[in-house]
Structures are given as structure tokens and as C-alpha cells.
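Undergrad: One predicted model, sequence on top.
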Amino acid sequence: MKKKILKSAVILAVTLGTSAFNDIDTKKVDIEKSEVTWKGYKVTGSHEGTVALKSGELEFNGETLTGGNFAVDMTTIGSTDLSGDYKGKLDGHLKSDDFFGVEKFPTATLKITNAKANGKNSYEVTGDLTIKGKTNPVTFTMSVYENKANATVKIDRAKYDVRYGSGSFFDNLGDKTIYDEFDLVVDLAF
């Protein structure tokens, strides 16, 4: 009798455990309707631009955000605040090994490892961000409402070996210093 009860308990536990996984709803991000913009800062000003998503998905348990994965096409990085030769020079420099080395590292990724509700439609998200083959944790706030999500993410480029003009790697740069932190503003549609 004890064996039958134990066997029934094990079957029930496995069934309940399996059904918990079935509650995850993966929603594909519409990369055509989504936008990722960046803004980098230097002593004498700033530059801004865009970079395109290759793919993305958010995972939900019911209406609660639980995870997600994103791939960014680094070959599309470009400035939006310049035009002509200046734009071409900056865009080329951002793609070079001085910055993101897109020939060798064409894709950056983010895997959400934890999402904790911190208000209505708001989450504190932690994830593993990989740029130039280096992975570091990032934490940011993401708002999710109906079929849209947005976040602003501060990234320390020094952690990803993006060295050009960085005071973390070079001394005496003066007004040529480019700050290590840059912002990504992410607006997602799914």
C-alpha cells in the first residue's frame, strides 16, 4: 500500500512539474515594428543612432514576464545625428575593431535570466549581455503593456573591451575622452 501511495505521489509531482512548463507563452518580437536606439557620450557632446534586432522573444507565464532572448545585428549600427562624410566616418569607426568589431562579432545577444515584478506592468530585469564575445550581467527596468515593451539600458562598454577613447584604458585623453557608459533605448512590439 505504501508503495502505491509513493508511486502515486511521484506521478502527481511529475505531472504538476511538467504542467508548470506548459504555462510559458513565448511571444516573438516583431523586428520590423521594434526599435533600438543608442546614445554615446563624450566630453564635448554626444552621438546617437540605431541598431537593428535580428530576432527576439519574450516569455510569459500568464501575463507575467519570465524571460526572453534577443539577437542584435551589429552590422547595422549607425548614427542618426550626422550626415554625409561625417556620418560615414563615424559609422565605419563604430563597426571597426576600435569599437564593436562587427566583422568578427556581427551579433550581440541578451538572455533574460530573471524578471521580477516591481510595480504595475514594470519589471526589474537581469540578463546576460554578450558584446564582442564577452558576457556580463546587466540589470534594468522594463515596462510591459499589452503587446509592447520598453526599457532603457545603461551599458559599460569597458566591460566588453570597447576601448577607443576610454579613460578606463588610456590616460591624458582630455576633451577626446568618450565616456564608458552608453544608453540603449529599446521599444519592442510583439
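TA: The structure has been received and is ready for your questions. Residues are numbered from 1 along each chain as shown.

Undergrad: okay, CA-based contacts and neighbour counts for the rest of this
TA: Will do.

Undergrad: Show residues contacting the top helix by length along the chain.
TA: In the chain, taking DSSP state H as the definition, the longest helix is helix 2-22. Helix 2-22 has contacts (C-alpha atoms under 8 Å, 6 or more residues apart in numbering) with no other residue.

Undergrad: how near is the residue sitting nearest the centre point of the chain to residue 155?
TA: By C-alpha atoms, centre = their mean, the chain has its centre lying nearest to residue 110, at 4.4 Å. Between residue 110 and residue 155 the computed distance is 12 Å (C-alpha to C-alpha, to the nearest Å).

Undergrad: Show me what counts as buried in stretch 181-190.
TA: For stretch 181-190, the neighbour count (16 or more other C-alpha atoms under 10 Å) marks 181, 182, 183, 184, 185, 186, 187, 188, 189, 190 as buried.

Undergrad: take a look at this one as well, against the first:
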Amino acid sequence: MVSKSTLICIPDISGFTRFMSDTDIELSARVIPSLLNEIIYANEINLKVSEIEGDAVLFFRKGQLPPFVDLIDQCKTFFSQFYNQLDVLTKKYSEEKGIDNIPKLGLKIILHYGENVESVQIGNRIKLMGEDVIIAHRLLKNDIKEDEYLLISEDLLNQYEDSTIERNFDWGEFQDNEQVYKHIGEINYSYIKMYKLLD
């Protein structure tokens, strides 16, 4: 096992459970893998895939962090490519099967950074373990009342100089929040609504 400072990135499909229950298995077996593949192929900052978790991809990157602007641009690329593919699939299956519920899906992205991450080789995959992996996954469960957002933990933001972090964007504004998790405690984070990128 190798422990090293690690960037964790989890793009997660919102509305997955509802979509799976409202859609026949044949359609869902085509739509969800297509969207996850689009996310994986949109990776431009040398993130590694640890796991595909049903409705999410667990990316990681060890060592030096990318510049903050590159990290944000990567998340914007994940988001735009996801929705471009969603539009393609919606049109395709609306024409073929008269289905119009695919747009209920959304995308949220969790970014976290920590030193408590262990890498374990299992087959041809790297399994991530440790408290910071747990924290990243717990951050998916939060009080944000949106289906499309980017959440960045305070631990990750602290790795960048304040001057390099633009807290206001032409497509939204970061908001600060915190969440208390059992056995972990309070985790501070900032988030930004992503839906304005669709305008």
C-alpha cells in the first residue's frame, strides 16, 4: 500500500435512482454507460480512474495538484460534455421510442484533497482507501438544494494561494457551507451552481 497526497474527483449523476426506476432496463443500460464514458473521455488533466460506481466515476491524481484554473476548466468540461451527450441521447431515444424523461438527469462534481489515502492494487485497478476517500463520498450527501453543482472541500481550497482562487465567475458565485458527518465531524466546503453554464 502506498500513501500519498491525493486529489479526489467524483462526477456523480443526479436523479439516477429515479431514472432507473422510471426507465426500462434496456434504455438505462444504454444511457448511463454512455454518459459515464463521456465523462471518462473528457478527462484532460491526467486523472486516473479508480472505480466506476454505478452512477459516478471515482477519479484520483497523486502528487502535484493542477493549477486551479485548469481544475475548474476540467469540471466545466465534464459538465458541458455530459449535457451535450445527454442532449444527443434525448433526441435519439425520443425519436426512436417516444421517451422524454432523460433530461431529469443532472451532474454534480465533488473535489477533495487529502493525505490519508491508500492505494491498493486489485487486479488491473487501483482501489483507494482511507478517511479522505470516505470524506469525498460523504460530501455527496449534503444540504445543497440543487442537482447541478461543483463542490470543493476546504482541504483542497487550502492548497491554493488565496490570490489564485477566483471566488466569483461570470457563470456563478461560490457559496460557503459546512456539513457534520457521524464519526467524521464538521467538513467545510464551497460550492457553485453549475446550471448557468447551460444558458
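TA: Thanks, I have it. Note that the structure is a prediction, hence the values are computed from the model and not measured.

Undergrad: Any chance you could compute the TM-score here?
TA: After superposition, the two chains reach a TM-score (TM-score structural alignment, normalised by the length of the first structure) of 0.27; 88 aligned residues with a C-alpha RMSD of 5.4 Å.

Undergrad: buried set for the longest helix of the first structure?
TA: So, applying 16+ other C-alpha under 10 Å, helix 2-22 of the first structure has no buried residues.

Undergrad: ok, then the element right after it?
TA: Going down the chain from helix 2-22 of the first structure, the next helix or strand is strand 24-28, by DSSP states H and E.

Undergrad: What is that following strand packed up against?
TA: strand 45-61 (3 or more C-alpha pairs under 8 Å, 6 or more residues apart in numbering; DSSP states H and E).

Undergrad: which residues touch residue 176 of the second structure?
TA: Counting by C-alpha under 8 Å, 6+ apart, residue 176 of the second structure touches 188, 189, 190, 191.

Undergrad: The first one should be in a strand, yeah?
TA: Yes: assigned with DSSP: H, G, I helix; E, B strand; the rest coil, residue 188 of the second structure falls within a strand.

Undergrad: before we move on, the earlier item: and which of the contacts of residue 176 of the second structure is nearest residue 28 of the second structure?
TA: residue 191 (29.2 Å; C-alpha to C-alpha).

Undergrad: Excluding chain neighbours, what is closest to that closest one?
TA: Nearest residue to residue 191 of the second structure in three dimensions, chain neighbours excluded: residue 151, at 4.2 Å (C-alpha to C-alpha, 6 or more residues apart in numbering).

Undergrad: Helix, strand, or coil at that neighbour?
TA: Of the three states, residue 151 of the second structure takes strand under three-state DSSP.

Undergrad: Count the residues that sit near it.
TA: 25 (other C-alpha atoms under 10 Å).

Undergrad: Wasn't the residue nearest to the centre of the first structure part of a strand?
TA: Yes: with three-state DSSP as the criterion, residue 110 of the first structure is located in a strand.

Undergrad: sorry, back to before: kindly reformat the contacts of residue 176 of the second structure as CSV containing neighbour count.
TA: As requested, these are exported to CSV (neighbours: other C-alpha atoms under 10 Å):
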residue, neighbour count
188, 15
189, 22
190, 17
191, 21
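
Undergrad: for the residues you listed, which one is nearest residue 169 of the second structure?
TA: residue 191 (12.0 Å).
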